[in-house]
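Chemist: this one's sequence-less:
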């Protein structure tokens, strides 16, 4: 059995809906491109936006550069924002629960 490095595997595209293309590489989901007003938005395999492009070919090509330091930084920033948001929402829920518990004897 021979294995092929994932970097040499072709990216296969399928237009699954009008203006929406999905990419597969090595049998796994690789990302997508969505037509929007005035261009195209590409997203990596994690759903993180890579960027907005004027041409479909440029949007499709951007998926190959998801390990570029700019995209790695953008993904890290997106994940950090998600953690901060979840922490803030959890803290707010905890504050409401404590307030409800403290006021319950007076109801």
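Modeler: Yes, it's here. Here the structure is a predicted model, which means the values were calculated and not measured.
Chemist: Please count neighbours and contacts with C-alpha atoms only from this point.
Modeler: Fine.
Chemist: Please identify the buried residues of the longest helix belonging to the chain?
Modeler: For the chain, the longest helix by residue count, based on DSSP state H, is helix 69-103. Within helix 69-103, the residues scored as buried using 16 or more other C-alpha atoms under 10 Å are 71, 74-75.
Chemist: before we move on, what about stretch 47-54?
Modeler: 48-53.
Chemist: Which one of these is nearest to residue 83?
Modeler: Distances from residue 83 to these, taken as C-alpha to C-alpha, are shortest for residue 48 (14.8 Å).
Chemist: for comparison:
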């Protein structure tokens, strides 16, 4: 499908698939609007944070376009990022250990 341009806000909306519309401004990702199973639309900002639930696509698009841009603010502090990375690494080690234990304890057929 062809993208449509909202003249006032300079946001381009592209229908990626039925019920899923992605917004960009000057080539930069802005957010998206997605249809729910009950026919409503949920708008999401540039960090995929829901900005609201709306009856129409136009309402969801307006909400996405007017959502504040938080590009300057880090999502997590460095300390929090380090903690999550350590937890992810530990989870991976545990998963590998569990897999190895399962493989080596299975009887040979």
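Modeler: That came through, no problem. Because the structure is predicted, anything quoted here is derived from the model rather than measured.
Chemist: Do you know the score for how well these two fit?
Modeler: The TM-score (TM-score structural alignment, normalised by the length of the first structure) is 0.55; 83 aligned residues with a C-alpha RMSD of 3.5 Å.
Chemist: still on that earlier bit, for the buried residues of stretch 47-54 of the first structure, which one is nearest residue 39 of the first structure?
Modeler: Distances from residue 39 of the first structure to those, taken by C-alpha to C-alpha, are shortest for residue 53, at 5.6 Å.
Chemist: correct me, but the closest one touches residue 39?
Modeler: Yes. If you go by C-alpha atoms under 8 Å, residue 53 of the first structure and residue 39 touch, sitting 5.6 Å apart.
Chemist: on that earlier part again, kindly reformat the buried residues of helix 69-103 of the first structure as a markdown table containing distance to residue 92 of the first structure.
Modeler: Below are the buried residues of helix 69-103 of the first structure laid out as a markdown table (distance: C-alpha to C-alpha, whole Å):
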| residue | distance to residue 92 of the first structure |
| --- | --- |
| 71 | 31 |
| 74 | 27 |
| 75 | 26 |
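Chemist: residue ranges of the strands in the second structure, please?
Modeler: For the second structure, the strands defined by DSSP state E occupy 4-6, 11-17, 20-25, 28-35, 41-44, 50-54.
Chemist: Now find how far off-centre the fifth one is within its chain.
Modeler: Spelled out, it's strand 41-44 of the second structure. In terms of C-alpha atoms, centre = their mean, to the nearest Å, the centre of strand 41-44 of the second structure is set 11 Å apart from its chain centre.
Chemist: Residues contacting that strand, please?
Modeler: Contacts to strand 41-44 of the second structure, defined as C-alpha atoms under 8 Å, 6 or more residues apart in numbering, come from residues 31-36, 50-57, 60-61, 63-64.
Chemist: likewise the fourth one?
Modeler: Outside strand 28-35 of the second structure, the residues that touch it by C-alpha under 8 Å, 6+ apart are 19-24, 41-48, 57, 60-61, 64-65.
Chemist: hmm, try it at 7 Å
Modeler: Here strand 28-35 of the second structure makes contact (C-alpha atoms under 7 Å, 6 or more residues apart in numbering) with 19-24, 41-46, 48, 60-61, 64.
Chemist: I'd like to know which of these is nearest to residue 93 of the second structure.
Modeler: For the contacts of strand 28-35 of the second structure, the nearest to residue 93 of the second structure is residue 48 (29.3 Å; C-alpha to C-alpha).
Chemist: and the nearest residue to the closest one once chain neighbours are set aside, how many neighbours?
Modeler: Among residues not flanking residue 48 of the second structure along the chain, residue 31 sits closest, at 6.8 Å (C-alpha to C-alpha, 6 or more residues apart in numbering). Residues contacting residue 31 of the second structure under the criterion other C-alpha atoms under 10 Å number 25.
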